[in-house]
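> Below are the sequence and a predicted model; questions follow.
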Amino acid sequence: MGQLNSCCKPAIKDCDSVYKYHHCTPTQSSTSKVENHSHPIVDGKKERRRKEDAFKKKRRFWKWAFSHRRGGKKYLKTTSGQGSEENQDTEAAETPSDSPSARSSDDHISLQHVILTVENHVRQDLCTSNPKVLPTGQPEADDNCLHLTVPEWSDNVLPTPIHSAFDWSTDVLPAPVCSASDWIINSQHYKIGNLLGEGGFGAVYEGSRLEDGVKVAVKFVTKTENVVYISIPGHPQPLPVEVALLILANEGPRVSEIIELLDWQDRPDDYVMVLERPSPCKDLFGVTERHGGFIDEELAQVVMRQATHAALTCCQRGVLHGDIKLENLLFNEDTFEVKLIDFGCGDLLVNSPYNLFIGTDLYCPPEYTMEGQYHGEPATVWSLGVLLFALVCGDYPSDTDLDVINANLWSKSGLSKECCHLIGCLLQYNPEQRIQLDKILLHDWLKVLKLYLL
C-alpha cells in the first residue's frame, strides 16, 4: 500500500475532527501534519464502509443530543464559525451569569437550538463527505441539503423500532375499519364483528350471514399495483389470483380440509372474500405454542394426514398453494379437523419450473436457493417435511439437521422410527429423491391412522 504525500482530504477531515473534539482550533503546524499524514490508498468498498461507519456515529450522536439536553448546550460551543446567527447563539450560551433568570434560561435551553445545530453539522458533513447519500434519498442534491427541515431530518435519523414477528400492524396496508353493522356483498347481508387477524395486505373480521346466522370470516384484501388477476374456466373475466385458486380448489366433491369460499366481491380499492369460519379453531402455530412448542406424535399424525390430503387435492385440481405452514392451517381442538387457508401466495400448477418463490423463507425448497427454480409438487413435499419437523421437534430444521437427514442418520428420542423415516423422505435435498406427493399417505407412519383421544 502506498502513501499519499500531498494533502489528503480524509486526513484533513480526521485532523479537523480531533481539534473539534478537544474544543480547540488548529495551529499552524497542523498543515504540516496533514500534508505528512500517512493515509493508505483504499478501495471503493473500504471507503464506502468508512462513510457508513461515520454516518452511524452521527446517528448515535443524534440520539445522545436528544437524551442529554445539557450535552447539547456544550456541543453548541464547539460549532462556531457556521454563521453569524449561530455564533451569537453560542456566545449567549457561553456568557456566565449567576442571576436566577440566567440559570433558569440555562436549565431550559431551547431544544430547537440543539436540533438545528446538530442538523446543520451532520448535514454539512453528509454533503461534503458523501453527496450521494442524503437523508431524503435524493442523489447528489447539494442544494436540497440546505432546505431540509428539522422534522424531515429527524424522521430519517431516529432509529426505526424493531417489531416482533407478530406485530402485524407495522407492515400492513390500511385495512377498512368495519363496525358491527350490516354489510351487503352480492345482495347478501352480513354482520361484521371483531378483527380476527391482520396480514401483509389486508384484514380478516368475524361475521355472520343474517339470512341463516351462519358464522363466516370476511377478508378484505387491499389492492396494490402488483395485484395479479388470472383467468379460469367458467369465468369470462379475470379474477384475483387468491379468489381464482380458492374456486378451483373447491371445485368437485367437497374436501373438508380446504377452507370454503362462500362469496366474494371485487371493488375499486380492494376485494372481499366471505369464507367459512370453523369454531372453535386456532392456527397450528398457536396450538404448538400452547403445548410448549410441539405436539405429540399421535396428534401430529392426525394433522399431517389432513394437511397432506389438502395439499394433494389442490395439486390434483391444478392449484399450487405455495405457502403451506403452521400459520396457514386452522385446527379445531374439539373435532381435530384441519383446514388449509390463505392462497394468496399460490399459483396455477404447471409442469414447467417456477422462477419465483413468494412463500415463507423457512419453507423454501433448497433447489430454489441453489438453482433459482423449483417444481410445484416437490416443493410442496418439502414444505410438508418442514411442517412435520416443526410439529414434532418444536423447531425448524437447521442446516446440520438437514445434513444428517440426507445422510440417513437422523433420529430423535421419543419419536418412532416410522416418523423419523418419513421426515427423511420428505426433506431430501435432491427433489428427485423426495417421496412423491401422492405416496405420502401410503407411508407406514400414515397408513394406519390411530384414533387420537385426549
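Nice, I can see it.
> CA only for contacts and neighbour counts going forward, please
Will do.
> Mind naming the longest strand for this protein?
strand 188-198 (DSSP state E).
> elements contacting the following helix or strand past that strand?
Moving toward the C-terminus from strand 188-198, the next helix or strand (DSSP states H and E) is strand 202-209. In this structure, strand 202-209 makes packing contacts with strand 188-198, strand 215-222, judged by 3 or more Cα pairs under 8 Å, 6 or more residues apart in numbering; DSSP states H and E.
> Most tightly packed of those?
Greatest average neighbour count among the helices and strands packed on strand 202-209 goes to strand 215-222 (a mean of 23), per mean count of other Cα atoms under 10 Å.
> Apart from its neighbours in sequence, what residue is nearest residue 184?
Closest residue to residue 184 apart from its sequence neighbours, by Cα to Cα, 6 or more residues apart in numbering: residue 190 at 6.3 Å.
> which ones are touching that neighbour?
Residues near residue 190 by Cα atoms under 8 Å, 6 or more residues apart in numbering: 182, 183, 184, 207, 208, 209, 210.
> run the last query once more with 10 Å
Neighbour list for residue 190: 180-184, 207-211, 213-216, 218, 274 [criterion: Cα atoms under 10 Å, 6 or more residues apart in numbering].
> Could you report the distance from it to residue 341?
21 Å (Cα to Cα, to the nearest Å).
> take a look at this one as well, against the first:
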Amino acid sequence: MLWFSLSEKQHFCKLYHFGPVVLGRGSCGVVLSGQRLSDGLPVAIKRLSRELVWQWAELDGALSPVPMEIALLKRLSGVEGLKGVIKMLDWYEVEGWGFLLVMEQPPHCQDLFDIVTQRGALPERLALRFFRQVVEALQVVHLHGVVHRDIKDENIVVNTRTLEVKIVDFGSAALLKDGAYDEFGGAELS
C-alpha cells in the first residue's frame, strides 16, 4: 500500500484481524499474531508508535515520510528468492495506532534466544547450520543496499520443524554505505 486515507483503520480491519498472542516487543513497538481475513493466513502485525520512530524515509507514492523499516522491508520484500528474511506483506498508517506492518508469520517458529534458553547450548553442527543461513541471507540483504545493524538471537526466528531461519526486526536497519555508521538517522529512498 503506497498511500493513506482517513479510512485506513476501517480498511485494515476489513482485511486483517489482530490475534491474542504477543510475538515480540521492541523499543519502537510490539508484534502481535494476526490473521488475513480473505484466506485465514496467519500473519504477524508489528505496531510502531509514530513518536518512537527515529529513522524516516521518503517512499514513492506515500503522502509523507514513512519509518525507514517500512522502506527497507519494501525493498527486500521484492527480492526474488530471498528466503532468510521476513517478508512484509502490507503496511498502513492508522490514526491513533501509528504504523502497522503486516508480515508473514512462518509456521512453527521460535526465536533463537528462546531456543537456547530452553534447550541450552546448541550442538556445533546445528549452530553452524543456523550461522550459514544467516550469513547467506545477509549477503543478499547487503547486495540490495540494506544493512540490518541488530543481528542477535532475538532477531533470528527458527522453524523448529525445518530448521530454516529468518532474520526479523529491521527497526535499526539502514541503507548500506561505505564508511562507518557513526549515527542513527534516516535517509531518503525512492
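That came through fine. Note that the structure is predicted; figures quoted are calculated from it, not measured.
> Need the TM-score from the superposition.
The pair, once superposed, lands on a TM-score of 0.83 when counted by TM-score structural alignment, normalised by the length of the second structure; 173 aligned residues with a Cα RMSD of 2.1 Å.
> what's the closest of the helices and strands packed on strand 202-209 of the first structure to residue 400 of the first structure?
strand 188-198 (34.3 Å; Cα to Cα).
> got the angle between the closest one and strand 215-222?
If you take axes from the mean of the first three to the mean of the last three Cα atoms, to 10 degrees, strand 188-198 of the first structure sits at 70 degrees to strand 215-222.
> ok, now which ones touch whatever residue of the first structure lines up with residue 176 of the second structure?
The alignment partner of residue 176 of the second structure in the first structure, by TM-score structural alignment, is residue 349. Counting by Cα under 10 Å, 6+ apart, residue 349 of the first structure touches 314, 315, 316, 317, 318, 319, 320, 321, 322, 375, 376, 377.
> From the residues you listed, keep the buried residues only.
By neighbour count, with 16 or more other Cα atoms under 10 Å, these hold 314, 315, 317, 319, 320, 321, 322, 375, 376, 377 as buried.
> what's the counterpart of the third one in the second structure?
When you say that, I think you mean residue 317 of the first structure. Residue 317 of the first structure maps onto residue 144 in the second structure when the alignment is built from TM-score structural alignment.
> Report the contact partners of that match.
Residue 144 of the second structure makes contacts with 72, 75, 76, 79, 138, 175, 176, as judged by Cα under 10 Å, 6+ apart.
> what's the next secondary structure element after the longest helix along the first structure?
Of all segments of type helix in the first structure, defined using DSSP state H, the longest is helix 44-67. Using DSSP H and E, the next helix or strand after helix 44-67 of the first structure towards the C-terminus is helix 69-77.
> what's that following helix aligned against in the second structure?
Going by TM-score structural alignment, helix 69-77 of the first structure sits over no part of the second structure.
> Would you mind giving the orientation angle of that helix with respect to helix 44-67?
Using the same axes, to 10 degrees: helix 69-77 of the first structure against helix 44-67 is 120 degrees.
> now for helix 69-77 of the first structure, which elements pack on it?
With contacts taken as 3 or more Cα pairs under 10 Å, 6 or more residues apart in numbering; DSSP states H and E, helix 69-77 of the first structure sits against helix 44-67, helix 84-94, helix 100-107, helix 111-129.
> Apply 7 Å and report the result again.
Helix 69-77 of the first structure sits against helix 111-129, with contacts defined as 3 or more Cα pairs under 7 Å, 6 or more residues apart in numbering; DSSP states H and E.
> residues in the second structure aligned with the helix it packs on?
Helix 111-129 of the first structure maps onto no residues of the second structure, going by TM-score structural alignment.
> Residue 420 of the first structure: helix or strand, and which one exactly?
Using DSSP H and E, residue 420 of the first structure falls within helix 417-426.
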